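[1] Provided below for reference: sequence and predicted model.
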Amino acid sequence: MGPEEYVPLPRGASGPAYIDGVVRFGSQSIGGAMDTPGNPPRFTWHTTESPAGRSYFYSIAAYLIRVGAEPQIIYDPESDLLGQLGPLTKSGRALRNDGGRRTNREGKVNIQVEVLGKAASPWTKGFDPAKKPNFRKLLAAGRAHGIPDTWPAGKPPASAAAAAKAGRNRSTWQSKGGHYGHSQVPGNDHWDPGAIDTSIVPGKPSSSGGDTGSGGSTPTGTYTVKQGDTLTSIAAARKTTPDALAKLNGLKDPNRIAVGQKLKVFGTTTSKPAAQPLQPFPGAAFFHGGRHSPVITAMGRRLVAEGCGKYKSGPGPNWTNADRSSYAAFQRKLGYSGADADGIPGQSSWDALKVPKS
């Protein structure tokens, strides 16, 4: 196993900065490092106080950017659209400070989620997580960061009056990881997200998905990770979920698996997971000024996921100096030095980057 098989993470983080397949909004530069990375990780749930739906998903995201009140995540429970306005490993900007304490930067991570909906009409009513793969991805990302499936301050209040009566316990907020409503954060006076169903948020990994310890099936063998495998593809072949396999194998980051690694698996061991299609190396001559291709975008996204992105905006389909600088950073990560880290992809480094087919 070479070091190139692993996804690097910012200091103090243990899970992904980005969720695969999300819509990315804006510059992705909404906050900074956490003030108290030694404190437990948490989700903070908001509602947009707007209707749900695809059109609102895009317009509300634009509004949050315009007013400088971005969370890391925006989610539409109607369409299952999931968007990121910034990396999960940095702070959002959707909370007020608690005096001199910056609540946005509380904990190892503080993943803030704006859900399209209204506090007075909890969005979890009639919501079926089994039919919402992006919602499940969101919870899995939180679990990868170590966020426990608990509500330390209790269930979110059902009204503004109930929120005022319950108060906002500063000691609980600062010392306990888990899920919080905006209504439970010290220094804030909103009462969203309302009385959402805490069996759905945070919910539990499906027992039918092989979540041992929750009445699920037991492991029946091992699987050796092959080139192009992802935990998602392995889980799909076993009719289970990535987070269940991650828990079974003690993986803090579901993306952090290596070729040759042996994983405990559920179900039969004869089925072979479908490998994620990877973009073949297009040749060094492909990468030059004026090149416009979705391959460049896919490459840039992988460089960002590897912690090597040097982009002020993007990445995008045009080959730029930012792409070259980012690729040079990735080459240095692989151990290249001097003239070898020139920012122009070669066959070996390209294979290590694992760019998905565009």
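    Yes, it's here.

[2] going forward, measure contacts and count neighbours with C-alpha atoms only.
    Noted.

[3] Hmm, residue 82 and residue 134 touching each other?
    Yes. Between residue 134 and residue 82 there is a contact at 6.3 Å, judged by Cα atoms under 8 Å.

[4] tell me which element residue 171 is part of?
    Taking DSSP states H and E as the criterion, residue 171 maps to helix 170-175.

[5] swap in residue 58?
    Assessed by DSSP H and E, residue 58 sits inside helix 54-67.

[6] For that helix, buried residues please.
    By 16 or more other Cα atoms under 10 Å, the buried positions in helix 54-67 come out as 54, 57-58, 60-62, 64-65.

[7] Reformat these as a markdown table; add distance to residue 262.
    Putting the buried residues of helix 54-67 into a markdown table (distance: Cα to Cα, whole Å) gives the following:
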| residue | distance to residue 262 |
| --- | --- |
| 54 | 41 |
| 57 | 40 |
| 58 | 41 |
| 60 | 44 |
| 61 | 41 |
| 62 | 44 |
| 64 | 44 |
| 65 | 43 |
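
[8] quick one: which of these is nearest residue 138?
    Of all these, residue 57 has the smallest distance to residue 138: 16.1 Å, by Cα to Cα.

[9] Tell me how many other residues crowd the nearest residue in space to the closest one that is not next to it in sequence.
    What sits nearest to residue 57 in space, not counting adjacent residues and going by Cα to Cα, 6 or more residues apart in numbering, is residue 76, at 6.2 Å. Neighbouring residues of residue 76 were enumerated by other Cα atoms under 10 Å; the total is 24.

[10] Okay, one more to line up with it:
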Amino acid sequence: MKHLVLGIMAAALLLVTQVALAIAVPNTDYDIMIEDVELRPGVEVDLHVEVYVNEDAPCQGRTFLAVHGFAHTAATWEPFIEALFDNNPTGPVVCRVAALNLLGRGDSSLPTGLTYGELLLDDHATALLATLDGLRQRGVRPTSLISHSQGSILVQMAQQRLIDSGTNLRRRFRIRNVIMLTSVLPAELPWAFSDSGAGEGVVAAFLTNDPVLGQVIDIPDAAFPGLFFADLMGNVVSGAPTPAQVGNLGYNAPEPLNASLQLVGAAPFSRPSIDRRIFAPQRGTRLFMATFEQDVLFPPAENTELYKYLTGDNRLRRLAVVEGPETVHDLHVSDPEGLLEDIADDIDI
């Protein structure tokens, strides 16, 4: 009799828990604000996360955190997320993607205590770690990070900071996988776009003095497709958004001058320094990387060396080199379905 009562109580508790979870977890897209995040002493921001929910498979598991690239916003993830929810050829169904709006874009606030233009990549990395903390406090526990371009170096910086403090992404946040869709290279590796001075040239070309933001890199909507959707011959690919769509969809955002100089290693800054093998197997988080044949910013040869540097995997088991005439830097926006199909054999999302 005692065992019967205990069994009934356990079943009832399980049912109540399932009902509570069903009520607590929204089955449509929603927003999260993480407020009063301290970047430095006396400098605070509020962070905005857009949570996209797979309405055909809402759940608490299989949640990703997405980190966008330079001059981009969380909105640039929408085409990829829609394709991922519709059909994920790389692995199981993904339930949610939480897309972070980095500082000063979306509903993420400007910093207190200094101008937006004075922010560094280090501040973005602090914001990323604070987002992981804030999401967990709100019951959103990503098991994978997916990043693009500048977002990928921020993930590396976050992992480096955690390792330096005696932990890592797996131990601290239970992050099992990191998927980098191209990546900025750290100071330890050659990067032709930076080393040639081309990166500093882009910074100078779009430098703007804004009365509110301070000194920023502000790329006009008209120039956005040519920078991020052009092939090696300078042709904008067929799936690229028009300048009007870039503005209407909220894809474009100014970048702080200091963070931009740090990104390309222009004076007075150096590119971020990252240790070798921060994603080696003993760290507990698997690194997958995709690199694109027609990417004018990060050629596959450079990102291949980065993958080996970060993992120690010279067999390139989790590296996908995506080839084709339209495999440009922002392939996740211009052809997300094609990207997912091309990486399915090498990357488990």
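    In hand now; what should we look at? Note that this is a predicted model, so its numbers are computed, not measured.

[11] Superposed, what's their TM-score?
    TM-score of the superposed chains, computed with TM-score structural alignment, normalised by the length of the second structure, equals 0.26; 150 aligned residues with a Cα RMSD of 6.4 Å.

[12] rewinding a little: after the helix holding residue 171 of the first structure, next one along is what?
    Where DSSP H and E defines the elements, the next helix or strand beyond helix 170-175 of the first structure is strand 178-181.

[13] what comes up buried for the helix or strand following that following strand?
    Note on strand 178-181 of the first structure: by DSSP H and E, the next helix or strand toward the C-terminus is strand 219-224. When burial is assessed from 16+ other Cα under 10 Å, strand 219-224 of the first structure yields the following buried residues: 219, 223.

[14] residue ranges of the strands in the stretch 51-200 of the second structure, please?
    Assigned strands in the stretch 51-200 of the second structure, in chain order: 63-67, 96-101, 144-149, 177-183 (criterion: DSSP state E, counting those that start in this stretch).

[15] what's the angle from the shortest one to strand 96-101?
    Looking back up the chat, that one is strand 63-67 of the second structure. An angle of 20 degrees separates the directions of strand 63-67 of the second structure and strand 96-101 when computed by axes from the mean of the first three to the mean of the last three Cα atoms, to 10 degrees.

[16] and strand 63-67 of the second structure, what does it pack onto?
    Contact partners of strand 63-67 of the second structure among helices and strands, from 3 or more Cα pairs under 8 Å, 6 or more residues apart in numbering; DSSP states H and E: strand 96-101, strand 144-149.

[17] And the last one, by the same measure?
    Counting contacts by 3+ Cα pairs under 8 Å, 6+ apart, strand 177-183 of the second structure packs against strand 144-149, helix 150-164, strand 286-292.

[18] In TSV, list the ones you listed along with mean neighbour count and distance to residue 96 of the second structure.
    TSV is the format used below for those (neighbours: other Cα atoms under 10 Å; distance: least, Cα to Cα, whole Å):
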stretch	mean neighbour count	distance to residue 96 of the second structure
strand 144-149	24	11
helix 150-164	22	19
strand 286-292	24	19
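
[19] Is it possible to get TSV of the ones you listed that adds distance to residue 130 of the second structure?
    Supplementary listing: these in TSV, determined by distance: least, Cα to Cα, whole Å:
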stretch	distance to residue 130 of the second structure
strand 144-149	14
helix 150-164	10
strand 286-292	21
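
[20] Among these, which comes closest to residue 121 of the second structure?
    Go through those one by one with Cα to Cα and the one that ends up closest to residue 121 of the second structure is helix 150-164, at 7.1 Å.

[21] Just send the strands of the stretch 51-200 of the second structure back as TSV, with distance to residue 7 of the second structure too.
    Rendered in TSV, the data for the strands of the stretch 51-200 of the second structure read as follows (distance: least, Cα to Cα, whole Å):
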stretch	distance to residue 7 of the second structure
strand 63-67	32
strand 96-101	33
strand 144-149	36
strand 177-183	37
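
[22] so which of these comes closest to residue 170 of the second structure?
    Closest to residue 170 of the second structure of the strands of the stretch 51-200 of the second structure is strand 177-183 (Cα to Cα; 8.7 Å).

[23] circling back: reformat the helices and strands packed on strand 63-67 of the second structure as CSV; add distance to residue 86 of the second structure.
    Formatted as CSV, these follow (distance: least, Cα to Cα, whole Å):
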stretch, distance to residue 86 of the second structure
strand 96-101, 12
strand 144-149, 18
